[in-house]
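>>> sequence first, then the predicted structure, then my questions.
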Amino acid sequence: MSIRSNFPSAPAVTGEQIAHAAELLDAGQLVAFPTETVYGLGGDAESPEAVARIYAAKGRPANHPVIVHLAPHGDPNYWVEHLPADAQKLIDAFWPGPLTLILKRAAHIPAAVSGGQDSVGLRCPSHPVAQALLDAFSARRGGHGGVAAPSANRFGHVSPTTAQHVRDEFGDAIHVLDGGPSDVGIESTILDLSRGFPALLRPGHVTPQELADVLGVAPRLPDGSDATAPRASGTLKAHYAPRTPLALLPFEALEPILSAARDAGERVALVARKSRAGRWASADGVHFVAAPEDPHAYARELYSLLRALDRADVSRILIEKLPDTIEWIAVNDRLGRAAAAFEAQG
């Protein structure tokens, strides 16, 4: 038996490789594996020791929760105090898929996965390799195994969307299942249902409108004013950052910066939609990257693009600010947090 992703060029993962990875998880070790969003750094969600290894490997603060990944036939009721009707509606509509639900954590689930909070984040990925691994691990745990898996990168850095990205981060220290490139390319949508109303904590591929269509009510959108929101993965102000300094500005504000850099002999990267780039697409000293015009395509390419620019011979990455519309909310979220990492330094 072999498992292959939707990408024709993706390597096949054998049943033996899946069984070995599940055995490592069962022994408390870490395994990096592909999901449709990004690659995850997985450990046994019910083992505080395994979760501690995840935090240590990433350099992640211990109060920053991780998401528990469930097999397609896993029972979310095992993990939560109560499964609300709205949660079941969303599970029926979007699982397996890139939606994480925040719910009240069951008392027997260790607080380590929640950063000490009384909530827990759950999702069921759609990537076939992830599903095979989760099925195999769950079978070892009587059908209730879950894998805690934040993105498989150093904390705050660009998330990985290929197995090579994971190896670039950790070398041979982490066992990696190679399932080809991630299809969605950014982390899951996170919706909080732990407080009796739906609140979007992190935008992603599943849009606010799609959530509203299922729930019959629009979720509260993140605006910085939700003081009672639980902490959730990837919601710190500065996150998803490359190592090369990055600035996110309207294109009109980028042009004088580009002019000054050219006059100073500085080589910079420009990421912009081709329809906006104009003369700068072929200007001397500018490493131009034509960004997709479509939000989903942009999201799919974003992290690979940032990692490639870290390897380019440029002093800065200048990125065109995208339209402030609901279609671009997820990409704007990731770009804004990446830029904030350098604003904080300044």
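Cool, the structure landed.

>>> every contact and neighbour count from this point should use C-alpha atoms.
Will do.

>>> span of stretch 187-204 from start to end?
By Cα to Cα, to the nearest Å, the extent of stretch 187-204 from end to end equals 6 Å.

>>> and it, what's buried?
Burial within stretch 187-204, assessed by neighbour count using 16 or more other Cα atoms under 10 Å, is assigned to 187-194, 198-204.

>>> closest to Gly116 out of those residues?
Nearest to Gly116 among those: Ser194, at 14.9 Å, using Cα to Cα.

>>> and Ala57, that one's in a strand?
No - Ala57 is assigned helix when assessed by DSSP: H, G, I helix; E, B strand; the rest coil, not a strand.

>>> list the contacts of it.
Arg154 (Cα atoms under 8 Å, 6 or more residues apart in numbering).

>>> check it against this one:
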Amino acid sequence: MEAKDTKIIKINPHNPEIEKIKEAAEIIKNGGTVAFPTETVYGLGANALADKAIEKIFLAKGRPQDNPLIIHISSIDQLNNLVESIPDRAYPLMDRFWPGPLTLIFNRTKIVPDRITGGLSTVAIRMPSHNIALELIKYSELPIAAPSANTSGKPSPTNSSHVIHDLLGKVDMIIDGGSTGIGLESTVLDISGEIPTILRPGGVTIEDLLTILPKVEYDKALEITDREIVPKSPGQKYKHYSPDARLIIVKGEVDEIIQKTNNLYSKYESKGMKVGIIATKQTYDKYRGKNIIIAGDRNMPETIGASLFNILREFDELKVDIIIAEGVEEKGIGKAIMNRMRKAADGKVV
């Protein structure tokens, strides 16, 4: 496939043009690949029930075959063919968080291809809240498998330019639906076992889930190295979200973060390296004269989550050698932000 073989179409995210949606849906029905926006990040979609279509996702992304995919649906009825049963605890979760950025892991039926699940007995499913995504699934009349629409291991795409950069000439269609909202992939919650377990933190926080469920745990795999686990969820294994530059996270009290960041900046710059800083609204003026991008407001961490992947890509364009990123408090969506930062930094935290 060449660049000219990828069709790019613009669709209004607030009021999607149905004829354009139908054109994209025909590609899905015919076994092709369509990149489309969701409320989290852009996804690369294909028919979730067709092995050949799923294989195109792995090839386009350069994705490891044992990394499971999430299936996207547009109605609860679509669950019936995909899961063995719907646990009682799932219903209040779906009532509250679907459509939205929560992926649930169920025991799967045989209709779900092994390529989707990495050979596991479980399957990850969510219902996105983005208008374009919902209409595309609806008119495709199929569940759609859709990992993030980027080259595997690189920062996830939060606008169409990121998708075009990574996948032009590798997919059949790219839908330009503007910027995504949350900017971090969905929370993945395994409800197939005894205790509901978060395999990947995201826009739905543990605090949110505990308003519905009496007990929720974080998966122990979030704290250990990639090589020790068999992934049950996207994002559990392999270095993820990685910019071209080396990323270092600085944690601690804000004054300590500022001092350490300035020291690291001077250290690497003295070695002739080009250094970037990911700062916050509260701290950017402490780095005057340096190469800074403001991620958002410390008091509103969702603003940091929404911009993180875009900033990593901006620093790639600036050809920096080192990125120093301020850590955030690990509560609420801060847990998801730090999870993505650690993956991008390959665990390098000071």
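That came in fine, so what should we check first? What you see is a predicted model; the values in this text were computed from it and never measured.

>>> re earlier: out of the buried residues of stretch 187-204 of structure 1, which two sit at the greatest distance?
Glu187 and Ser194 (20.2 Å).

>>> name the helix or strand for the equivalent of Arg340 of structure 2 over in structure 1, please.
Aligned counterpart of Arg340 of structure 2 in structure 1: Arg334 (TM-score structural alignment). Using DSSP states H and E, the element containing Arg334 of structure 1 is helix 329-345.

>>> in terms of secondary structure, what does that helix contact?
strand 246-249, helix 295-311 (3 or more Cα pairs under 8 Å, 6 or more residues apart in numbering; DSSP states H and E).

>>> how about TSV for these, with distance to Gly156 of structure 1 and mean neighbour count added?
Below are those laid out as TSV (distance: least, Cα to Cα, whole Å; neighbours: other Cα atoms under 10 Å):
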stretch	distance to Gly156 of structure 1	mean neighbour count
strand 246-249	14	20
helix 295-311	13	19
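
>>> turn these into JSON lines, columns for distance to Gly42 of structure 1.
Converted to JSON lines, these look like this (distance: least, Cα to Cα, whole Å):
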{"stretch": "strand 246-249", "distance to Gly42 of structure 1": "29"}
{"stretch": "helix 295-311", "distance to Gly42 of structure 1": "20"}
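
>>> contacting residues around the most centrally placed residue in structure 1?
What sits nearest the mean C-alpha location of structure 1, by Cα atoms, centre = their mean, is Glu187, with 2.4 Å. Contacts for Glu187 of structure 1 were tallied using Cα under 8 Å, 6+ apart; they are Thr37, Val38, Pro98, Gly204.

>>> what residue of structure 2 matches up with the first one?
Okay, so that is Thr37 of structure 1. By TM-score structural alignment, Thr37 of structure 1 lines up with Thr40.

>>> can you verify my assumption that that match contacts Thr180?
Yes - shown here, Thr40 of structure 2 and Thr180 form a contact pair, counting by Cα atoms under 8 Å, at 6.0 Å.

>>> so which of those two has more stuff around it?
The residue with more neighbours, out of Thr40 of structure 2 and Thr180, is Thr40; 27 against 21, by other Cα atoms under 10 Å.

>>> dump the residue contacts of Ile229 of structure 2.
With Cα under 8 Å, 6+ apart, Ile229 of structure 2 has these contacts: Ala221, Lys237.

>>> give me that answer again for 7 Å
Ala221 (Cα atoms under 7 Å, 6 or more residues apart in numbering).

>>> equivalent analysis for Ile304 of structure 2, please.
Here Ile304 of structure 2 is in contact with Ala295, Gly296, Asp297 (Cα under 7 Å, 6+ apart).

>>> if any of the residues you listed are buried, give me the ChimeraX selection for them.
Buried residues among the contacts of Ile304 of structure 2 (16+ other Cα under 10 Å), as a ChimeraX selection:
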select :295,296
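
>>> so which of the contacts of Ile304 of structure 2 are in strands?
Among those, no residue falls in strands (DSSP state E).

>>> between the contacts of Ile304 of structure 2, which is closest to Gly119 of structure 2?
For the contacts of Ile304 of structure 2, the nearest to Gly119 of structure 2 is Ala295 (38.2 Å; Cα to Cα).

>>> that closest one pairs with which position in structure 1?
By TM-score structural alignment, Ala295 of structure 2 lines up with Ala291.

>>> surely its match and Arg273 touch.
Yes - counting by Cα atoms under 7 Å, Ala291 of structure 1 does reach Arg273; the two are 4.6 Å apart.

>>> trace Pro222 of structure 1 over to structure 2, please.
In structure 2, the residue paired with Pro222 of structure 1 according to TM-score structural alignment is Asp219.

>>> my guess is its match contacts Ile195, does it?
No - taking contacts as Cα under 7 Å, Asp219 of structure 2 lies outside contact range of Ile195: 10.3 Å.

>>> from one end of stretch 243-262 of structure 1 to the other, what's the distance?
In stretch 243-262 of structure 1, first residue to last residue: 22 Å (Cα to Cα).

>>> buried residues in that stretch?
Of the residues in stretch 243-262 of structure 1, those buried (16+ other Cα under 10 Å) are Arg243, Thr244, Pro245, Leu246, Ala247, Leu248, Leu249, Phe251, Leu254, Leu258, Ala261, Arg262.

>>> the first one in helix, strand or coil?
Assigned by three-state DSSP, the conformation of Arg243 of structure 1 is coil.

>>> pull the contacting residues for it.
Asp310.

>>> mind doing that once more with 8 Å?
Per Cα under 8 Å, 6+ apart, neighbours of Arg243 of structure 1: His157, Asp310.

>>> check the one 5 residues further on too.
With contacts taken as Cα under 8 Å, 6+ apart, Leu248 of structure 1 has the following neighbours: Leu318, Ile319, Glu320, Lys321, Leu335, Gly336, Ala339.

>>> from Gln65 of structure 2, how far off is Thr122 of structure 2?
16 Å.

>>> repeat that for Ala146 of structure 2.
14 Å.

>>> just Gly203 of structure 2 next, same as before
Gly203 of structure 2 is 26 Å from Gln65 of structure 2, by Cα to Cα.

>>> thank you kindly, that will do.
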